[in-house]
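Asker: have a look at this prediction, sequence included:
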Amino acid sequence: MTARLVVLVSGSGTNLQALLDACADPAYGAEVVAVGADRDGILGLERAERAGVATFVRRVADFESREAWDAALTEAVASYAPDVVVLAGFMKLVGPAFLASFGGRTVNTHPALSPSFPGMHGPADALAYGVKVTGCTLFVVDAGVDTGAIIAQTAVPVEDDDTAETLHERIKTAERAMLVEAVGRMAREGVVVEGRRVRFGH
């Protein structure tokens, strides 16, 4: 049974590409059935089209309220009947309607070891704080910002000569590998979320 993935993107789609590449192997156990975005003309949509994957765009500006946008996004995603929704560089917070439909099976990555350094500047914040190890986190999306139950984490050492940019690039490399491995395991094995704890399996 192949798991159906809907991937939401806002930019270049490097994590999406990693998933598309992984899904090319039948043993991976998942396929990307659609890619959605909150803006037009981005590389992430081009990657999907090149791979022959359906795409859709729901821009916040096209709706009278954030709630209306959230409902429209939820409806678009639901039409592809996903088993797992992956936010891959999706720069909008999904709302209550979305979480009511896909809570517990929507995942996102964060470029730090949660709960440290939440928000938009994880690598720079880690560098400024002087930590020796940071990394990336895959979590179940909830109503907070980077607060959901943790599925997987990968540590990335901070080098003495790192800038925020060089550190972020190494984190992104680790993040892609972590995302591909964990989503594959979710597809093949399933996940159980019990409070803050997540384990693979049924």
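Answerer: Yes, it's here.
Asker: CA only for contacts and neighbour counts going forward, please
Answerer: Fine.
Asker: from Ala100, how far off is the closest residue to Lys92 other than its chain neighbours?
Answerer: Nearest residue to Lys92 in three dimensions, chain neighbours excluded: Asp38, at 7.8 Å (C-alpha to C-alpha, 6 or more residues apart in numbering). Separation of Asp38 from Ala100 (C-alpha to C-alpha, to the nearest Å): 20 Å.
Asker: one more structure, for comparison:
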Amino acid sequence: MTNTAVLGVLASGRGSNLQSIIDAIDIGRIKAEIAVVISDKPEANALKRVAELGIPAVCVDRKLYDTKEEFEKALVEELEKHRVDLVILAGFMRILSPYFVNAFKNKIMNIHPSLLPAFPGAHAHRSVLEYGAKVSGCTIHFVDEGMDSGPIILQESVPVLDDDTEETLAARVLKVEHVLYPKAIALYLEDKLEINGRRVMIKE
């Protein structure tokens, strides 16, 4: 990996995890630059957030493409144009096809607000509370062709309290997300992650 790696970020929402990555870059915890932030939603706050910082912000609106394949080709073209070393999903609410995953094999990272493989998919916090789990947390993983099923890089737990709501649990997990995601990205860029089947080994 070069001294300053190039990141491409896909985001659909408010961009709080994106901001934690920007902050980690600013203080030198992540030795990288964000070359482009892409959203599938023109109204996404993530685009406004980075535009104010001078980071290229691009909307690839899913509604403008007839097929998922055409949409993903546009995403890949945008990322390749910026020569990204690692693709970061930061609240990107779409399942990626094998085509996209293979275009950036073992170079796509995602965050999920539960301890995978428990409670994959949308509404993880609701599922945790409905099930009565006593512990939740977040997972950073590489992306494969499945839904939240790729090799796990890092996890950290948080307690589930008796009076938790989706909102209070989400807020507690989010604090951990903002620390763990930059840490996982830094490990990747320092060439300390080795994928062995389903396991991700962290090298000293």
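Answerer: In hand now; what should we look at? Source: prediction; values computed, not measured.
Asker: what range in the first structure matches the lengthiest helix in the second structure?
Answerer: Counting by DSSP state H, the longest helix found in the second structure is helix 166-189. Mapping helix 166-189 of the second structure onto the first structure (TM-score structural alignment) gives residues 164-187.
Asker: and that stretch, how far from the second structure on average?
Answerer: Using mean C-alpha distance after the TM-score superposition for the first structure, stretch 164-187 of the first structure ends up 1.1 Å from its aligned counterpart in the second structure, as a mean over the superposed pairs.
Asker: helices or strands up against the helix or strand following the longest helix of the second structure?
Answerer: As assigned by DSSP states H and E, the chain's next helix or strand after helix 166-189 of the second structure is strand 193-196. Strand 193-196 of the second structure is packed against strand 199-202, with contacts defined by 3 or more C-alpha pairs under 8 Å, 6 or more residues apart in numbering; DSSP states H and E.
Asker: 10 Å instead?
Answerer: Judged by 3 or more C-alpha pairs under 10 Å, 6 or more residues apart in numbering; DSSP states H and E, strand 193-196 of the second structure is in contact with strand 152-159, helix 166-189, strand 199-202.
Asker: which of the ones you listed sits closest to Lys31 of the second structure?
Answerer: Closest approach to Lys31 of the second structure among those (C-alpha to C-alpha): helix 166-189, 7.3 Å.
Asker: buried sites along that closest one?
Answerer: 169-170, 172-174, 176-178, 180-189 (16 or more other C-alpha atoms under 10 Å).
Asker: would you map the strands across the second structure?
Answerer: Per DSSP state E, the second structure carries strands over the ranges 5-10, 32-39, 57-59, 86-89, 108-112, 135-142, 152-159, 193-196, 199-202.
Asker: in a markdown table: these, plus distance to Leu18 of the second structure.
Answerer: Putting the strands of the second structure into a markdown table (distance: least, C-alpha to C-alpha, whole Å) gives the following:
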| stretch | distance to Leu18 of the second structure |
| --- | --- |
| strand 5-10 | 8 |
| strand 32-39 | 9 |
| strand 57-59 | 12 |
| strand 86-89 | 9 |
| strand 108-112 | 11 |
| strand 135-142 | 14 |
| strand 152-159 | 18 |
| strand 193-196 | 21 |
| strand 199-202 | 23 |
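Asker: using TSV, lay out those together with mean neighbour count.
Answerer: As requested, the strands of the second structure are exported to TSV (neighbours: other C-alpha atoms under 10 Å):
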stretch	mean neighbour count
strand 5-10	22
strand 32-39	23
strand 57-59	18
strand 86-89	24
strand 108-112	23
strand 135-142	23
strand 152-159	18
strand 193-196	14
strand 199-202	14
